[in-house]
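Novice: A predicted structure for the sequence below; I have some questions about it.
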Amino acid sequence: MIENRIDNNNFYYTRGHYIVKQYEQDSTAKERWEKSVSKAIERFPERKQTFTTSSGIEVERLYESKEADTSETLGYPGEYPYTRGIQPTMYRSRFWTMRQYAGFGSAKETNKRFRYLLEQGQTGLSVAFDLPTQIGYDSDDAMSEGEVGKVGVAIDTLQDMEHLLDGIPLDKVSTSMTINAPASVLLCMYLAVGEKQGVPFEKITGTIQNDILKEYIARGTYIFPPKPSMRLITNIFEFCNQHVPKFNTISISGYHIREAGSNAVQEAAFTIANGMAYVDAAIESGLEVDDFAPRLAFFFNAHNNFFEEVAKFRAARRIWAKIMREHYGANNPKSWKLRFHTQTGGSTLTAQQPDNNIVRVTLQALAAVMGGTQSLHTNSRDEALSLPTEDSARIALRTQQIIAHESGVADTIDPLAGSYYVEKLTDEIESQVNRYLERIKEIGGAVQAVEEGYMQREIQQNAYEIQKNIESQDEIIVGLNKFELEEEVEPDLLRVDETLEKEQIDTLQAIRNKRDNEKVKEALTALKETAKDEKANLMPYILDAVRAYASVGEICNVLREEFGEYTGV
């Protein structure tokens, strides 16, 4: 264990513990926190000089118990172990980022939806890619037939990314991209668009999901086997640390684990286990933990059991902080912080009585906010039936805005702290998550657990129990297994134009005809040769191929030839 390191948060690290520097030992924890609040407010002033209820009662910044010292488990907001949030003032200074997930059809059509959402007050972009793009196939590949533009936007070459981001300044808008196996390719396309806009890499912000382990566990849009996939991920860590320092290099996702049928404890446990696997892989590749850990982000689900969801978020922050500080010896407090995006639960939405979904989403969004999320996507009422219409997407965004501006829940930090129920749930979730982490450690870590199918079996068993409970009415789903309607009006649904696939293929073929194909060939050859060297970073070579307008499929096929394809357990 490294001893006597000094970090930038006024702590000594010694013998496995952090202690306050000598000149601050006489200060109380509350006084130290208040100093950090003052510094935070200098940078991000609070939204109001005074916060009050509708009756004029002043709302304090923070409420705390006078009965017991709980600093070891709770601490203060913005301080280890971050149970009460990762920022000293949380939403009193800035609301969470309202980042609605969108993408369908062509890049130009999706660009229109992005512009609409930004006009309606959205504060960040989130890109949904179609299935061929997610698994590294071009739109004209036989594997893509019937799927082009259906569940997200079709991106084949840099030209599509240019159209997708047309008129959107990448030095002012942060973008999240839900892409995993070909994340390196789509990130390079995003960076290349930034170059064309004249935006330096150092100013580009956003997130790529880049979480391949949960694809093996729960979702299935993988391409390569685990080892080369982990190499690509750590290549991204290294490249962004050197060139794109404000970009989140991974969004370690529990969302899809929950969608596959896990419970809240399993979602948190398997996500954190995967996070540890990425940290291990990065360290093994030669990176220092504090060089990449501050840019790790997480992605969680929010379901209907309100208090359990709040407790899950609080417990996850505390567990990750302890792991990063005590297990990995991270010295930078930013490395201890679990920063996360939340999406409301898609699997909780019903095709029956879709307007009921507005209520479900509101409840889930409120849990995410009360749990301290950094950004939030609210699902639309019709997503159990189709991609959301413009009206449905607007209502979903308005849900967030009403919570932010009308409910008052953002006016004080961690309003549920001190609730006997919430604190007990938080402790119990932490305990159960740690039991899962111990079991995964016994197996040999998350990668080994994935390869043996352990997490998959646990999720499948829980999903089976959920379905049994719904069918027996032990669990009531309003409008589905109780309070049904005899007749329902079919809502207006969004339909993707069937002619889009041919138009996308024609566009791709036109690009291939007008680009410098010799330059493309040279770039792909260089990428293939570099892929043979396990220690080489592939990102500069992928970026060169992207700049030459090589397609997603062409780049991924080169890597398929070298790495092979994963066929599952």
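Specialist: Perfect, thanks for sending it. From a predicted model like this one, the values you see are computed outputs, not experimental measurements.
Novice: every contact and neighbour count from this point should use C-alpha atoms.
Specialist: Will do.
Novice: excluding chain neighbours, what is closest to P182?
Specialist: Once flanking residues are discounted, P182 sits nearest to G136: 6.1 Å by CA to CA, 6 or more residues apart in numbering.
Novice: number of residues surrounding I283?
Specialist: 16 (other CA atoms under 10 Å).
Novice: now E471
Specialist: E471 has 12 neighbours, counted by other CA under 10 Å.
Novice: ok, second structure coming up, stack it against the first:
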Amino acid sequence: MYTPADLPADFGEIGLPGRYPFTRGPYPTMYRGRNWTMRQIAGFGQAEETNQRFRYLIAQGQTGLSVDFDMPTLMGLDSDDPMSIGEVGREGVAIDTLPDMAALFDGIDLEQISVSMTINPSAWILLAMYIAVAQDRGYDLHKLSGTIQNDILKEYVAQKEWVFPVRPSMRIVRDTIVYCAEHMARYNPVNISGYHISEAGANAQQEIAFTMAITRAYLEEVAAAGLDVDTFASRLSFFFVSQADLFEEVAKFRAVRRYYAKMVRDRFGAKDPRSMRLRFHAQTAAATLTKPQPLNNIVRTALQALSAVLGGAQSLHTNGLDEAYTIPSELAMKVSLRTQQILADETGVTSVIDPLGGSYYVESLTDQLERGIDEYLAKIDEMGGVIAAIEQGFMQREISDSAYEFARRKASGDRAVVGVNKYVDADSDQKIEVHKLDPESEARQTTRLKAIRADRDPARADAAIRRLLSDAKDPDANLMPATIEAVRAHLSMGEITAALREIFGSYRETPVF
């Protein structure tokens, strides 16, 4: 039970929506002025197949695009690489060269719809392709909106997808932020992601604490390159999970928003309120979805979506009921999108800004979670900062311990999971429609890649790769212009990363037990 004694002594800690410290939301009117962006992720097969899914979702009322890439693309490999066999287009769309990116967005006005790309180690190459497509169509880069995830530090902590060692990877993130600050005023060059930290097993406290530690490292890296914080911080964006504990999730979003505002103002000297305003995309928790009784996943997703909305998300993805089996079918995607639309149009939650603000429980929990961020960052500082903490395996061990404890509680029944360890049906096999990948898609993609390599201008491709390598050797050079020329010369994703690996090296993680 909570009482007025659990409220902050200073009302300023709660404050007003759209004003520092932004506890109650980044904008004064929140959803009364504009609903969150409904951004269902999609990606499979070749670019043309995903393009058709995009068009379907837009026709159903989706207001933003989000792209999932296959494992070879995520790892900077080409579709015809021996390591890619069997994975091309399986868990996302395959993108090897610039013509693939052009096909992905065929018939879609990139100035009118924002695009989020879930990509990390090879993010800057996908950004270069996106820029080249936009320029070829005559778009104004300053009118493009969206984000690349590009959060490489959380890969070493949680998701485990990388190409290069930590420090050159940080340089690439820096280069994308600097380039976008100068050329793409509305674009978010990094989407700092607590979601994957949570999916790896972190609890809510660890998710926001480690995300803020990583955020601080990026801010320090870009500030060291000579940019004033107010020239780029307003374009940083964030990605959090919306987990099962409804009130904890609402408080988590409020706490991290407030902590960020204070950190950017007090530690980095920001003066523009827009720099202090944390804006985030939320996704419901894929790790909570179950194969037994899969229709239960619709209810889980709806309640998790509600906590994201009550916590003030700017953008939201709701998971498909079938995602414990495969990537979502069209039916599952439609139900997920309708879940958001029902929340927006039927429940009345958009009529009141931060309706849980002032709740004795929520305000107390918000304070507790904010203090927890400080406590974790103090430990990380003692280790020499976030990169040193990653290299020492600190965050990885914390997440591993949390994941083990959660799994132990679920196995013992202490943590109830309906349909799995409680209210279990003797026959829980419910027949549902699942997505089926075209078995010929991989062959079509590798054939196209070989044709593009054969048809390109070899002199231009050779000059482009030499320029890229020269810039990579210069720590003060920005890699983005040379990468844009490389993709224009029809160099492939794998060719670019393989060339740079000769300079940057590769990374092998020290196992954590």
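Specialist: Yep, that arrived. Note that the coordinates shown come from a computational prediction; the quantities given were computed from them, not determined experimentally.
Novice: could I get the TM-score for this pair?
Specialist: For this chain pair, the superposition-based TM-score is 0.97 by TM-score structural alignment, normalised by the length of the second structure; 505 aligned residues with a CA RMSD of 1.3 Å.
Novice: just to revisit the earlier point, what residue in the second structure is paired with the residue nearest to P182 of the first structure?
Specialist: Using TM-score structural alignment as the criterion, the counterpart of G136 of the first structure in the second structure is G76.
Novice: just the element for its match, please.
Specialist: Using DSSP states H and E, G76 of the second structure is not contained in any helix or strand.
Novice: that one and S492 touch, don't they?
Specialist: No. At 9.3 Å, G76 of the second structure does not count as touching S492 under the criterion of CA atoms under 8 Å.
Novice: ok, the aligned residue in the second structure for A218 of the first structure to G384 of the second structure distance?
Specialist: A218 of the first structure maps onto A158 of the second structure when the alignment is built from TM-score structural alignment. Distance of A158 of the second structure to G384 of the second structure, computed by CA to CA, to the nearest Å: 20 Å.
Novice: any chance you could map the strands in the stretch 201-350 of the first structure?
Specialist: Remark: strands assigned in the stretch 201-350 of the first structure by DSSP state E, counting those that start in this stretch are 206-208, 247-248, 250-253, 296-302, 340-344.
Novice: distance of the corresponding residue of the second structure for H327 of the first structure relative to A261 of the second structure?
Specialist: Superposed on the second structure with TM-score structural alignment, H327 of the first structure falls opposite R267. When distance is defined by CA to CA, R267 of the second structure is 10 Å away from A261 of the second structure.
Novice: more crowded one of the two?
Specialist: Counted by other CA under 10 Å, R267 of the second structure and A261 do not tie: A261 has more neighbours, with 23 against 10.
Novice: quick check: that one touching D272?
Specialist: No. Assessed by CA under 8 Å, A261 of the second structure is found out of contact with D272, at 10.8 Å.
Novice: which residues in the stretch 101-250 of the second structure form helices?
Specialist: Applying DSSP state H, counting those that start in this stretch to the stretch 101-250 of the second structure gives helices spanning 123-136, 153-154, 166-183, 195-199, 204-224, 246-266.
Novice: need the winner for burial among the strands of the stretch 201-350 of the first structure.
Specialist: Sort those by mean neighbour count, taking mean count of other CA atoms under 10 Å, and strand 250-253 sits at the top with a mean of 27.
Novice: max-length helix in the second structure?
Specialist: Taking DSSP state H as the criterion, the second structure has its longest helix at helix 360-382.
Novice: who are the packing partners of it?
Specialist: Contact analysis of helix 360-382 of the second structure by 3 or more CA pairs under 8 Å, 6 or more residues apart in numbering; DSSP states H and E lists helix 204-224, helix 246-266 as its packing neighbours.
Novice: what span of the first structure is the first one aligned with?
Specialist: When you say that, I think you mean helix 204-224 of the second structure. Using TM-score structural alignment, helix 204-224 of the second structure pairs with 264-284 in the first structure.
Novice: show me what V349 of the second structure aligns to in the first structure.
Specialist: Residue pairing (TM-score structural alignment): V349 of the second structure is matched to V409 of the first structure.
Novice: I'd guessed that match sits against L416; true?
Specialist: No. Applying CA under 8 Å as the test, V409 of the first structure and L416 come out as separate, 9.9 Å apart.
Novice: host element of S400 of the second structure?
Specialist: For S400 of the second structure, the element it lies in under DSSP H and E is helix 394-412.
Novice: and that helix, what's buried?
Specialist: In terms of neighbour count (16 or more other CA atoms under 10 Å), helix 394-412 of the second structure has its buried residues at 394-400, 402-403, 406.
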